[in-house]
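*Asks:* dropping a prediction and its sequence here:
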Amino acid sequence: MSALGASLLSAAAGEKDRPAAERTLLRTAARRLREADAETLSAVSTDAALAAAFADRPRASLGSVTDWLTLTVERKRAGVGSWYEFFPRSEGAVRRRDGTVRSGTFRTAIKRIPGVAGMGFDVLYLVPVHPIGQTNRKGRNNTLVTEPGDPGSPYAIGSPDGGHDALHPELGTEKDFRALLRAAQKHGLEVALDLALQASPDHPWVSEHPEWFTTLPDGTIAFAENPPKKYQDIYPLNFDNDPAGIYAEMLRIVMHWVGLGVKIFRVDNPHTKPLQFWEWLIAQVRSAEPDVVFLAEAFTRPAVMRALAAVGFQQSYSYFTWRNTKAELEEFLTSVSHETSDYMRPNLFVNTHDILTEYLQFGGRAAYRIRACIAATAAPVWGVYAGYELIENVARPGSEENIDNEKYEFKFRDWEGAEERGESLAPLLRRLNEIRRSHPALTQLRNIAFHWSDDDSVLVYSKHLDGAFTGTGRSDTVIVVANLDPHSVRETTVHLDTRIWGIQPGDGFEVEDLITGSIWTWSDHNYVRLDAFAEPVHILRVKERS
């Protein structure tokens, strides 16, 4: 063994990129090893200076050189943020005496911005703000019959007033849109715009570029379908006939809005377009504007969702909305935090304008509290759709979406009154976003660790960040204990692996409930009582020992 060690040291001493003094040290050590007595072997093997030399510059043999790789460093909002979705046309809308509605505008929507900012959100996401087609316009609750004044779905983009680069005239002008952007920025919010690459039958593209659509044998253009849903008011794009023309037009549209100040896009149904298109488009946009962020709204097969993330989408909708049991949540959160975290960032939306799950429909206020607490703490990015704070949980019969869906009509909400009456969850959402800002452990995706409880309805996980990475020098640990049953009180024992945050099993430590302010002394085994009708979730800060 001494001969092998001497050979290794001699080879290292021959490396010309090492300092001269270090090479001398290595040659001397190699010569001493050849003496082969036990005392010398021990002295060389425990030499601190020798160990430091190898720690700084390890001996590399049989090395190979790879091609240069590109490292992309993205801004914080690409991976951390709280989203709030709303329809500008509903904010400030007025019902006339004849029953029709005067649309809200960008200017009236500005009045809602302080309320959204006051809840601590970072991103204000607007559904499409473009002209809406008249042909096959959908009426209330997705009917095929419209009444006078029905605004139609904002996803049926395009009319004689313009297409994807135009603003709906009832919402206002480009000047008004810029005023909305400035107001949002003033309140610490960044505006995200919905990018829905599809057209109403009245879109200028239909007459100018009929080759961009699929023509059926009877000469009609195929409308969009996502069984069992049908979208008679929307024509999907066909990328096969003129890919170069479509690619160029889509890039022009995105850069138009980037030029107006939009740097975040929520992309509608990206899985219905070619992957190579998204890879090309995102690369083109980011080569000119590196700060642009794309969120993929793709509720489809896992392989396709992951592929979209791999080709460049910084964030992705996920199956979170349909994962409600303890087993489902542990499996889902383990997957997104460990299996796909190298390239896919989940945005845990608790609901959308199209999704109202059975859990929310029948779980009442407790269900809304539980889902918000988990979404806000389990991943660095989460979001809500307007009305969540008002517990809007009545579904259209036979569907998984709200009755009187805002996608097809105006909504009138009493935000301030609901909060004054204690009916709104705005205070909880505000507190959750405050907690997120105060705890760097919650800005990380990969650091989630699951613990145990004796009750299958009680979920337990922690997020820990060592002091070397918090920016404060002090470690940060948050423990979440959630009663997943919105209809009961649960009493159980939770079992923690406290070694994760440096506390030996059996040792006591203090925790503070960040929702209620209560302080308890915990150890690795703890009794908990979670009342779904009062406080169904503990969000606990582990207090560092002085």
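*Replies:* Thanks, I have it.
*Asks:* contacts, neighbours, all on C-alpha from now
*Replies:* OK.
*Asks:* grab the longest helix from the protein for me.
*Replies:* Longest helix in the chain, counting residues (DSSP state H): helix 358-378.
*Asks:* how about it: buried residues?
*Replies:* 358-361, 363-378 (16 or more other Cα atoms under 10 Å).
*Asks:* ok, now stretch 269-286?
*Replies:* Buried residues in stretch 269-286 (16+ other Cα under 10 Å): 269-271, 275, 277-279, 281-282, 285.
*Asks:* here's the one I want to compare it with:
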Amino acid sequence: MTGRADLRLGISDVAPVVSCGTFSARAVVGEHLPVTATVFREGHDAVAANVVWTAPGEDDATAPFVRMAKLPPEPDRWLATVVPDREGRWSYCVEAWSDPLATWRHAVEVKVEAGQGPEELANDLEEGARLLDRVAEVADEEWRGRVTAAAAALRDTSQELTVRIAPALAAGLQRYLHEHPVRELVTRSPRYEVWVDRREALYGSWYEFFPRSEGPVVGGQPTHGTFATAADRLPAVAEMGFDVVYLPPIHPIGTVNRKGPNSREFPGGNPHEIGPDDVGSPWAIGSAEGGHDAVHPQLGTMEDFRAFVDRTRELGMEVALDFALQAAPDHPWVQAHPEWFTTKPDGTIAYAENPPKKYQDIYPVNFDNDPEGIYAECRRVLQVWIDAGVKIFRVDNPHTKPLNFWHWIIWDVKQSHPDVLFLAEAFTRPAMMHQLARIGFTQSYTYFTWRTERGELEEYGRELATNSHYMRPNFFVNTPDILHESLQFGGPPMFKIRAVLASMMSPTWGVYSGFELFEHVAVKPGSEEYLDSEKYRLRPRDWDAAEASGRSLAPYLRRLNEVRRAHPALQQLRTLHFHAVDNPNLLCFSKTDPGSQDAVLVVVNLSSHNTQIGTTSLDLPALGLDWHERFGVTDELTGAHYDWGQFNYLELDPYREPAHVFAVSFPRQVQFPPPVS
């Protein structure tokens, strides 16, 4: 025989569980985490369940009693919500048990309703009294007397039946018994882990820019920026409401086979053939000036970088740094450890390719060659930047490295630095993206960039919400590599549309600089690469002139981030819920926060060229309301107020305002449905 013989009662389909418990589920500090299970037993006696929710470093003796409640419409599905209050490795299990007090109460109520008298109920009354005796033995002083009195009343044959049972069935005592039950046949599920990160693992607004492009323009020519000049950009980023400043690699850049503007290749790779403006790709890491543990000398020194990090913190933000495990041909690794790379039959080292793209300036690391040495070096490099104040790493192309490497290094780091976060930049097949999330990545890039129609946005949003117990999305509207055709041809309204979708649908979103200036020209038709890509050249921007002339989206981005900060509902993923609209060019969704009773309702015109009209058919129970109820909404973008119900007329002109972001005002106290699939 196989299986567990100790499962006296039935427990199945416990959630959240990742890969049958092989990996930890995820949550953040203060998040309302739903725990569900199917619990059942033989016969008709009552069954109940609770969650044993154990904090890091503690045992079950200190775990609070968290009773589960039935979760309609499934008769055997149970739910409890737990809220972690600190980072670290939490654990939980579900306990199912026979509930003799509930069985007794049901039996007595049914028999009394059927007209049975005290003689017929004699055994039932004594059974109830004995159960209360058991409760009284462990009750606190405040309740012991009431429990004992209720037991005595059940045994008092001088009183009428209703008088005898009334104390035991009183609402106050029943609430106490609900929290202090008699538990029999206690059966435990396996124990499952939940890794709890700091809040920024779930919620944040990212802004990506290249420090080297923040130098002054002298005589019409850009000059290489430094950490000091880049720090001058930080107040404007903070003013837009961003939390995370993401920097591409800041290391020395290789000179061999360096790429020029618009990815031009230089035959022979002779450094003397490279022009003064040809700064190369930051992802071609390493030269004679150093490797992954060094700072590009034109940016400054390590002390200058630390000062940049400190300035970012002063402004209420933090730095995320690119962690790209690849090397330029002149990286010190290539000379010291040629075995770390793949050697072709002709004796040359293989460069990176993604046909038709060729990256002769980058050598991929072969993790099957000397894994012990490579692992140790990668861990050492991470520690260098953690010591410099970096707590977030955006990992470049993790899907091209072994899964077991990422599982090892992420959790090795978290043992000593639990607040360090890892973002997977893996635009690849779904199976790999999901597995990277399961094994430990804190956040994931997503397919959002390529989801533009209502049906695919709804489908993808539901998928992410359903898998939110291990996969957290980061919706970037653009990246240095990705200028989607919707932005190339959609005009300024499309920039607003994509910003609203990213910032409202996902608790974490990101913007690559230049988005606020409506940069939209591709290097060639059909390409998603920018013309004059910043990956290969300095690209200074006149931010002040753009904002002074009104040709900047910065005020709009600032307002979106203000709304996100003001509404806890927008900082959630699990509660994302889509509502029906009779126009396929209109998308409607809501988010709720159970802790604050906050709700936001968003409607977006997906067409950037035409006004769209339609009528909503809102799922009001998803907002905690009955179908007939009315409620108030206030547009956080325009300040307009409306009285809404289930059906509401909409008209959105993309050139005026392509979206409504409604704060919901409820007519009464509501209870949102649990965020479970």
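*Replies:* Now that the structure is in, tell me what you want to look at. These numbers were taken from a predicted model, which means no experiment stands behind them.
*Asks:* circling back: just give me the mean distance for the longest helix of the first structure relative to the second structure.
*Replies:* With mean Cα distance after the TM-score superposition for the first structure, helix 358-378 of the first structure departs from the second structure by a mean of 0.8 Å once superposed.
*Asks:* residue range for that helix in the second structure?
*Replies:* The aligned range for helix 358-378 of the first structure in the second structure is 485-505, by TM-score structural alignment.
*Asks:* stretch 125-144 of the first structure now?
*Replies:* Counting by TM-score structural alignment, stretch 125-144 of the first structure corresponds to 246-265 in the second structure.
*Asks:* can you give me the buried ones in that stretch?
*Replies:* Within stretch 246-265 of the second structure, the residues that qualify as buried by neighbour count (16+ other Cα under 10 Å) are 246-263, 265.
*Asks:* residue farthest from the centroid of the second structure?
*Replies:* Computed with Cα atoms, centre = their mean, the residue of the second structure farthest from its C-alpha average is Ser158, at 63.0 Å.
*Asks:* before we move on, back to that, what's the closest of the buried residues of stretch 269-286 of the first structure to Tyr388 of the first structure?
*Replies:* Nearest to Tyr388 of the first structure among these, counting by Cα to Cα, is Asn269 at 22.6 Å.
*Asks:* and Glu535 of the first structure, what's its match in the second structure?
*Replies:* Aligned partner of Glu535 of the first structure by TM-score structural alignment: Glu657.
*Asks:* in a helix, its match, correct?
*Replies:* No - under the criterion used here (DSSP: H, G, I helix; E, B strand; the rest coil), Glu657 of the second structure is coil, not part of a helix.
*Asks:* downstream of the longest strand anywhere in the second structure, the next helix or strand is which one?
*Replies:* Ranked by residue count and defined by DSSP state E, the top strand of the second structure is strand 88-98. Using DSSP states H and E, the helix or strand that directly follows strand 88-98 of the second structure along the chain is helix 100-113.
*Asks:* may I see the buried residues of that next one?
*Replies:* Buried residues in helix 100-113 of the second structure, counted by 16+ other Cα under 10 Å: 100-102, 104-105, 108.
*Asks:* before we move on, what about stretch 541-556 of the second structure?
*Replies:* 541, 543, 552-554, 556.
*Asks:* same list, those residues, but as a markdown table with secondary structure please.
*Replies:* As requested, these are exported to a markdown table (three-state DSSP):
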| residue | secondary structure |
| --- | --- |
| Arg541 | coil |
| Trp543 | helix |
| Ser552 | coil |
| Leu553 | coil |
| Ala554 | helix |
| Tyr556 | helix |
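*Asks:* could you dump these into a markdown table with distance to Ala376 of the second structure added?
*Replies:* Listed next are those as a markdown table, based on distance: Cα to Cα, whole Å:
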| residue | distance to Ala376 of the second structure |
| --- | --- |
| Arg541 | 40 |
| Trp543 | 42 |
| Ser552 | 46 |
| Leu553 | 44 |
| Ala554 | 43 |
| Tyr556 | 45 |
